[in-house]
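Undergrad: Fold the following and give me the result.
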Amino acid sequence: MKKIYPPEHFDCSKKFNLKEEFKALTELKIYPSEVNVDYLRNKEYHEVLCKELNITDPMERRRLREISHEKLLTVDGEDERKHDFNDGLRNSVKLKPPIQVNDNASDLSCVKARQMLKSQLTEIYSKHRYHADLYECETEMAKDTTVPPQIATPKDALCGLSIRIYHPFNFTYSLRAECRSIANIHTNLKFSQEILVLTSNTLAELRDCIKCYSDEGVCHEIENPSISHPFESSKKKYPSGFLFIDNVFYNDNRHSKSIDYSEVVRKWGAERDIKMDVGCMASTRIGELSLRFGYPYVYQHQGKCEHIFAFVDGWILNKKDNLNPEKYPICTSIHQPYSKLCSICCVEGAQWICVDSDRMPLNPMLLCELCFKSFNFVDGKKVGSFKAYPFFGQKIYTK
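TA: Model prediction:
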């Protein structure tokens, strides 16, 4: 992994042992705090902090005040926008409200062009019904909307991690470094979803929260679409998969028919004296890992479907987070999915893939339900020669 993705090429952290790092943080007397520090001035906050940490020596108090002053927490080129975490989501950004267009400005050509574009987009989106079925993330679960359990002692403190999952992409390896850098540029990485987990969650629970199109359904050829065909989940039929973290393959062995995808890779590594270990996904808790924040790791399933994912943040949960461990993992954000449009009507979302057709101009061709039946069947009988497969697109996000 380090040879393909050297750590020095990424803006990643050093390697952390999560268990040791969070243990040091939880030893601080943070829970419970009797003072609401949200609206304190810097001097008042310093007094509360000294009281919480039981610091009485004047010299120590002065030194703490000097090193923890808010003016020392800025860096060159820092984003001046203020982040607002009041809604419980850690990636929200509070921006200035848009400038209102008054009556005098409505005669400007740029304003007219913008209003025309907005009306055209509104008309397009209203016609495409599939846009109304977008997946809604469980953002409410990330908020503290219910009465949270009381955290009585520091050892009971909940430690959270934010993980970003990316869509799979084709990696091109070349012996020439300049070709390899061009073929595998960072723009190949497209965000898929962000998941909040606790250190007490297992890697198997993390895997169950990851959504991917290839897990949706088994793509069998269908001769007659009018006959109901039983839906078969490819994730249940092919449950194998692994998470590759810090040179360890964590395999999913919860099902009897699971196979070890990592065996061929480990055999390849053994021939080259590259040591790679094996772990169990179901019995390994995230808090037991040693990892780098911002460094890419690999999730593989469904044979050759590979996702890059990274740990991007870690913190001790507070009153603005959901303190109910049973709600985790939580999917807080997801890439806005759009289905492929029907190649004939260009309005409805595609539900069928037609290949090897003697009557269609493209191969393959995506069709909606209505166009597929009206073009390829007359009185329920098949017209021409073609093969039809169900197309699983956006449905994964509308469950």
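Undergrad: only C-alpha atoms for contact and neighbour calcs from this point on.
TA: Fine.
Undergrad: can you map out the strands along the stretch 1-150 of the chain?
TA: 15-17 (DSSP state E, counting those that start in this stretch).
Undergrad: And the stretch 201-350 of the chain, by the same measure?
TA: Under DSSP E, counting those that start in this stretch, the stretch 201-350 of the chain gives strands at 241-245, 248-251, 277-280, 290-292, 297-301, 305-316, 330-334.
Undergrad: if you compare those strands, which one is most tucked away?
TA: The highest average neighbour count among the strands of the stretch 201-350 of the chain, using mean count of other C-alpha atoms under 10 Å, belongs to strand 241-245 at a mean of 25.
Undergrad: Show me what that strand packs onto, helices and strands only.
TA: strand 248-251, strand 297-301 (3 or more C-alpha pairs under 8 Å, 6 or more residues apart in numbering; DSSP states H and E).
Undergrad: With distance to Asn188 added, can I get these in CSV?
TA: Output for the helices and strands packed on strand 241-245, formatted as CSV (distance: least, C-alpha to C-alpha, whole Å):
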stretch, distance to Asn188
strand 248-251, 24
strand 297-301, 15
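Undergrad: Nearest to Asn201 among the ones you listed would be which one?
TA: strand 248-251 (14.3 Å; C-alpha to C-alpha).
Undergrad: on that earlier part again, for Leu53, find the nearest of the helices and strands packed on strand 241-245.
TA: Nearest to Leu53, of all these, is strand 297-301, at 37.1 Å by C-alpha to C-alpha.
Undergrad: and the angle from that closest one to strand 241-245?
TA: Using axes from the mean of the first three to the mean of the last three C-alpha atoms, to 10 degrees, the inter-axis angle of strand 297-301 relative to strand 241-245 is 170 degrees.
Undergrad: what's the span of stretch 254-273 from first residue to last?
TA: 30 Å (C-alpha to C-alpha, to the nearest Å).
Undergrad: surely Arg180 meets Tyr173?
TA: Yes: assessed by C-alpha atoms under 8 Å, Arg180 is found in contact with Tyr173 at 5.9 Å.
Undergrad: Second input sequence below; structure requested for side-by-side comparison:
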Amino acid sequence: MEEIYKPKNTKIISVKDALLEYQSELLPTGLTTVPTSEGDIPAAMSFNGSEHQFNELLQSVDLDRNLSSIKDFRITNFHPARLQNVMKPVEITEKALRFNCVQNAIKITGRLRKNLDCRIRYNKHKYTFIPRREETDLYPFSEMVLEIRFYEPFKYKTGVRLGHPKFHQEFYVLGSQTLTELRDKIYCQCDLGPFYDISANPHAAEEAEPKSADAADPGFFFIHDTFYNDMRKPANMDYSEVIQTWAKRQKSIGELKTKLMEEAKFEDLQFRLGYPQVYQHHGNCEHIFVISNCRLLASSDLLVRRRYPILNSYAFPRSIPCNICGHCEANFIVKNSDQHIFDPAYVCQVCYESYHYRDGVKIGQFEAFRFLGTKIAVKDDDVEMDVRL
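TA: Sure, this is the predicted structure:
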């Protein structure tokens, strides 16, 4: 596959080998584990003094204690999901306020601050924030963390340029987790389907009927040269079979492998950073995704295993206005209609019923489907997701 789409990053990363390499670099000679707290430091540095002597040593190298000043700027922990992280201006003395240059600077700063708040609040790229109230069960440097960015699905057409991929979601996953754990956290509008033609009944239910627990839900990840198929349910089919049959007839595509998604862990993967991979489900719904970073778990990360995979950020969709009135949000997609300029056309509930029906009877030939494009689902088990923007 890489013979067709040439990779810019030629290095192939093995997650398990990278973990061992990083840990060996961090471990000084003679240590078996990386120090994770102040209590581990005396043993790591072969300190034989008392606890009181060790505390005095810590205080002597404490930068906040020895190099701090009352004139220092206040330092706060930054998180992009919190507006209050924007630094407040320094208090200006009454004497300085007499100068015109200071007054003009205050006006300019106020406008910049207002514009910054607006840009953050209405930015399509949103970040989640999970309060850290639970006991930790992970240790820094014991796991690899992979940062994975998914993009919105698209319909490919030969010879048609589609533009840049649109960001959808970003997850943090642990190397010890399976690929199915990530798949269960991914949100896609197709999960709310299947969507049927409801043009015969304008008052059809807004929500699709709930799926049974045994209903088929196939899908696969294609990473590097391997298809990882989700076969947890007996009704799931192997989506990759037809692709492999086609690939065998292509001289430019090498050997492709197949593994079970539920048995594969991220620590067993091999990939190139930034190289596009594929997630496919619900028939032909394809998502491009990239593994943008592969690093050690740090003390600043959330050290609670059951919270992973973590949804770090997502694209907040804008509402699509009705193509007829232009005021209300679209609720339906109308296709194959000779009464619209656009195909498909996005229309609201009122315009849909008044424009396409007379006394509840369908006018003309068209297809209509429910549109849920502005709904968002943040999948996280029994935790309150604090989304501030």
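Undergrad: of all the helices and strands packed on strand 241-245 of the first structure, which lies closest to Lys3 of the first structure?
TA: Of all these, strand 297-301 comes closest under C-alpha to C-alpha, at 12.9 Å.
Undergrad: starting at the chain centroid, how far to the closest one?
TA: Strand 297-301 of the first structure sits 13 Å away from the centroid of its parent chain (C-alpha atoms, centre = their mean, to the nearest Å).
Undergrad: Next, the mean deviation of it compared to the second structure.
TA: Here the mean offset of strand 297-301 of the first structure against the second structure after fitting is 1.4 Å, by mean C-alpha distance after the TM-score superposition for the first structure.
Undergrad: Tell me the counterpart residues of that strand in the second structure, please.
TA: Counting by TM-score structural alignment, strand 297-301 of the first structure pairs with residues 277-281 of the second structure.
Undergrad: Could you list which residues are in contact with the residue positioned nearest the centre of the second structure?
TA: The second structure has Glu170 as the residue nearest its centroid, 1.6 Å off, counting by C-alpha atoms, centre = their mean. By C-alpha atoms under 8 Å, 6 or more residues apart in numbering, the residues touching Glu170 of the second structure are Glu147, Ile148, Arg149, Phe150, Leu311, Asn312, Ser313, Tyr314.
Undergrad: In the first structure, point out the residues matching stretch 176-194 of the second structure.
TA: Mapping stretch 176-194 of the second structure onto the first structure (TM-score structural alignment) gives residues 200-218.
Undergrad: Compute the first-to-last residue distance for the matching stretch.
TA: Termini of stretch 200-218 of the first structure sit 33 Å apart (C-alpha to C-alpha).
Undergrad: before we move on, what about stretch 204-218 of the first structure?
TA: Its first and final residues considered, stretch 204-218 of the first structure spans 22 Å by C-alpha to C-alpha.
Undergrad: now swap in stretch 388-399 of the first structure and tell me
TA: Using C-alpha to C-alpha, one end of stretch 388-399 of the first structure lies 24 Å from the other.
Undergrad: next one: stretch 212-222 of the first structure
TA: Counting by C-alpha to C-alpha, you get 23 Å between the two ends of stretch 212-222 of the first structure.
Undergrad: quick one: buried residues of that stretch?
TA: By neighbour count on 16 or more other C-alpha atoms under 10 Å, the buried set for stretch 212-222 of the first structure is Cys212, Ser214, Asp215, Glu216, Gly217, Val218, Cys219.
Undergrad: Could you do stretch 316-326 of the second structure as well?
TA: Neighbour counts over stretch 316-326 of the second structure (16+ other C-alpha under 10 Å) mark Phe316, Ile320, Pro321, Cys322, Asn323, Ile324 as buried.
Undergrad: ok, now stretch 14-27 of the first structure?
TA: Of all the residues in stretch 14-27 of the first structure, those buried under the rule 16+ other C-alpha under 10 Å are Leu18, Phe22, Leu25, Thr26.
Undergrad: nearest to Val378 of the first structure, of those?
TA: Nearest to Val378 of the first structure among the buried residues of stretch 14-27 of the first structure, counting by C-alpha to C-alpha, is Leu18 at 63.0 Å.
Undergrad: Compute the number of surrounding residues for the residue lying closest to Lys320 of the first structure once chain neighbours are set aside.
TA: Spatial nearest neighbour of Lys320 of the first structure, excluding adjacent residues (C-alpha to C-alpha, 6 or more residues apart in numbering): Gly88 at 5.2 Å. If you count neighbours by other C-alpha atoms under 10 Å, Gly88 of the first structure ends up with 20.
Undergrad: need the contact list for Gly88 of the first structure.
TA: Listed by C-alpha under 8 Å, 6+ apart, the contact partners of Gly88 of the first structure are Ala142, Lys143, Asp144, Lys320, Asp321, Asn322.
Undergrad: Give me the buried entries from the residues you listed.
TA: Ala142, Lys143, Asp144, Lys320, Asp321, Asn322.
Undergrad: closest to Leu372 of the second structure among the contacts of Glu170 of the second structure?
TA: Nearest to Leu372 of the second structure among the contacts of Glu170 of the second structure: Tyr314, at 16.7 Å, using C-alpha to C-alpha.
Undergrad: Map the closest one across to the first structure for me.
TA: Match for Tyr314 of the second structure (TM-score structural alignment): Ile334.
Undergrad: Equivalent analysis for Asp238 of the second structure, please.
TA: Using TM-score structural alignment, the partner of Asp238 of the second structure in the first structure is Asp260.
Undergrad: didn't Asp252 of the first structure look like it was pressed against Cys280?
TA: Yes: using C-alpha under 8 Å, Asp252 of the first structure is in contact with Cys280, at 6.5 Å.
Undergrad: about what we covered before: next, format the buried residues of stretch 14-27 of the first structure as TSV and append distance to His46 of the first structure.
TA: Shown next, in TSV, are these (distance: C-alpha to C-alpha, whole Å):
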residue	distance to His46 of the first structure
Leu18	28
Phe22	23
Leu25	19
Thr26	20
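Undergrad: Just the ones of those residues in helices?
TA: Leu18, Phe22, Leu25, Thr26 (DSSP state H).
Undergrad: Now check the second one against the second structure: what is it aligned to?
TA: This means Phe22 of the first structure. Phe22 of the first structure maps onto Leu19 in the second structure, by TM-score structural alignment.
Undergrad: any idea how far Val290 of the second structure is from that match?
TA: 20 Å.
Undergrad: Over to His125 of the second structure?
TA: For His125 of the second structure, the distance to Val290 of the second structure equals 17 Å [C-alpha to C-alpha].
Undergrad: Number of residues surrounding Asn253 of the first structure?
TA: Per other C-alpha under 10 Å, the neighbour tally for Asn253 of the first structure reads 20.
Undergrad: which residues in the stretch 151-300 of the first structure form helices?
TA: Ranges of helices in the stretch 151-300 of the first structure, per DSSP state H, counting those that start in this stretch, are 177-183, 203-209, 234-237, 263-270.
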